[in-house]
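**Q** Model the following, please.
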Amino acid sequence: MFDTKVAVLVHEDLAVWQKLNVTAFLATGIASAVPEAMGQPYEDAAGRHHARLLGQPILIFAASTEVLRRAWQQSLQRSLTRSAYVRAMFETGHDAVNRAVFRAEPADTPDLVGLALHGPKKEIDKATKGARLHP
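**A** As a prediction, this is how the structure comes out:
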C-alpha cells in the first residue's frame, strides 16, 4: 500500500520511560522532515479538530548498539531521512543543548540509543536488518 516505510530503532537496554521518550522524539523528527508523510487532520463526531498523524504505520524495533551503528551507516550510505537520539541527550534539559551534545558525538559512531528512518521500503528493510520488532 505504501512505497515508503518508517522505522524507529530503540536501544534494547533502555528503561521503558526512555524508550517511549526516544520513540516520541524520533517520530516528530521524521514528521517534520517528511511533511508529505503526514495524513489529514482528524475530526471527531462532535466536529472538533485534532492534529494530523503520520499517514502510514511506524514499525518500532528493539536494537543492540551494533544494530543501531549498522543502521546508522546504512542510512548514510542510502541517503535515508533520519532522526537520531544519542545517550548524552538524556542529561540535557532543552533542545539547544541536545543539538550541542549531538554535534559533539563522533560523526561515524555516535552513541545512539535511537534512530528513526524514512525512505523506500526496500532501503529501510536493508538498513534495519538484524533489528527485531519491539515486543
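
**Q** From here on, just use CA atoms for contacts and neighbour counts.
**A** Fine.

**Q** C-terminal to the helix or strand where residue 68 lies, what's the next element?
**A** Under the criterion of DSSP states H and E, residue 68 resides in helix 65-77. Under the assignment DSSP H and E, the closest C-terminal helix or strand after helix 65-77 is strand 81-86.

**Q** which residues touch that next one?
**A** Outside strand 81-86, the residues that touch it by C-alpha atoms under 8 Å, 6 or more residues apart in numbering are 22, 26-27, 29-30, 33-34, 75, 102, 110-119.

**Q** host element of the most centrally placed residue in the chain?
**A** With distances taken as C-alpha atoms, centre = their mean, the chain has residue 116 as the residue nearest its mean C-alpha position (2.0 Å). Assessed by DSSP H and E, residue 116 sits inside strand 112-120.

**Q** Pull the distance from that strand to the chain's centre.
**A** 4 Å (C-alpha atoms, centre = their mean, to the nearest Å).

**Q** mind listing what's buried in stretch 23-37?
**A** Across stretch 23-37, burial judged by 16 or more other C-alpha atoms under 10 Å covers 23, 25-27, 29-31, 37.

**Q** how about this one, so we can line them up?
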Amino acid sequence: MRFDTKIAVVVRADLAVWQRLNVTSYLASGVAHARDETIGDPYEDGSGNRYLAMFRQPVLVFEADAAGLARAHARALGRGLATAVYTDELFATDHDAANRAAVRAVEAEKLSLAGLGLYGPRNAVDRVTKGLSLHG
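**A** Modelled structure (predicted):
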C-alpha cells in the first residue's frame, strides 16, 4: 500500500548505539501524536490478548552528520512539517519538563541536534530527507 504521508526519523550518525535507539524511540513517540491518522487500530492475538496500536505505516530511519541534520531541520521547519526534535542536552535531563526547558533555551538554528522525527505529505518528507542515507 502506498501512503500519501510519510514518517521519517533522522538520527545523527556519530551517536553511540544506545543513544541512537533512545533518540529514535523518543522521536517516534512524538510523531505518534502528530495526527490521529498516524496510529492504526489495536492488535489482538488468537487468545484474546490485546496489544497497543502502532503506526499504520512504515517508519523510515535515516542517518546524517550534524550538517545534514541541521539542513533537514531547516527544510522541515520551512515546509511546516510536524516535527519532533531531540537535542544533545536531553541526554542530561531526567524528566519531561526539563527536556522542554532545554529545547526552549536555544534558538532553532543553534540547536545541537541528535535527531528529528518527521510526519507529513510524502513528497514534502522526501524533499526534507533528500540526500540522506537510510540508517544501516
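
**Q** before we move on, back to that, can you provide the mean distance from the strand holding residue 116 of structure 1 to its aligned counterpart in structure 2?
**A** Averaged over the aligned pairs, strand 112-120 of structure 1 sits 0.5 Å from structure 2 after superposition, using mean C-alpha distance after the TM-score superposition for structure 1.

**Q** Now do that strand and helix 65-77, the angle between them.
**A** 40 degrees (axes from the mean of the first three to the mean of the last three C-alpha atoms, to 10 degrees).

**Q** which element follows strand 112-120 of structure 1 toward the C-terminus?
**A** Per DSSP H and E, the first helix or strand lying C-terminal to strand 112-120 of structure 1 is helix 121-127.

**Q** give me the stretch of structure 2 that that next one matches.
**A** Mapping helix 121-127 of structure 1 onto structure 2 (TM-score structural alignment) gives residues 122-128.

**Q** what helix or strand is residue 19 of structure 2 on?
**A** helix 17-32.

**Q** Report all helices and strands that the helix or strand following that helix contacts.
**A** Scanning forward in sequence from helix 17-32 of structure 2 by DSSP H and E, the next helix or strand is strand 43-44. Contacts defined by 3 or more C-alpha pairs under 8 Å, 6 or more residues apart in numbering; DSSP states H and E place strand 43-44 of structure 2 against strand 50-51.

**Q** Superpose on structure 1 and give me the mean offset of the strand it packs on.
**A** Mean for strand 50-51 of structure 2 is 0.6 Å (mean C-alpha distance after the TM-score superposition for structure 1).

**Q** helices or strands up against the helix holding residue 68 of structure 1?
**A** strand 4-11, strand 112-120, helix 121-127.

**Q** Go through that helix and flag the buried ones.
**A** In terms of neighbour count (16+ other C-alpha under 10 Å), helix 65-77 of structure 1 has its buried residues at 65, 67-72, 74-75.

**Q** Make TSV out of those residues and add distance to residue 44 of structure 1.
**A** Output for the buried residues of helix 65-77 of structure 1, formatted as TSV (distance: C-alpha to C-alpha, whole Å):
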residue	distance to residue 44 of structure 1
65	42
67	40
68	39
69	42
70	42
71	38
72	39
74	40
75	38
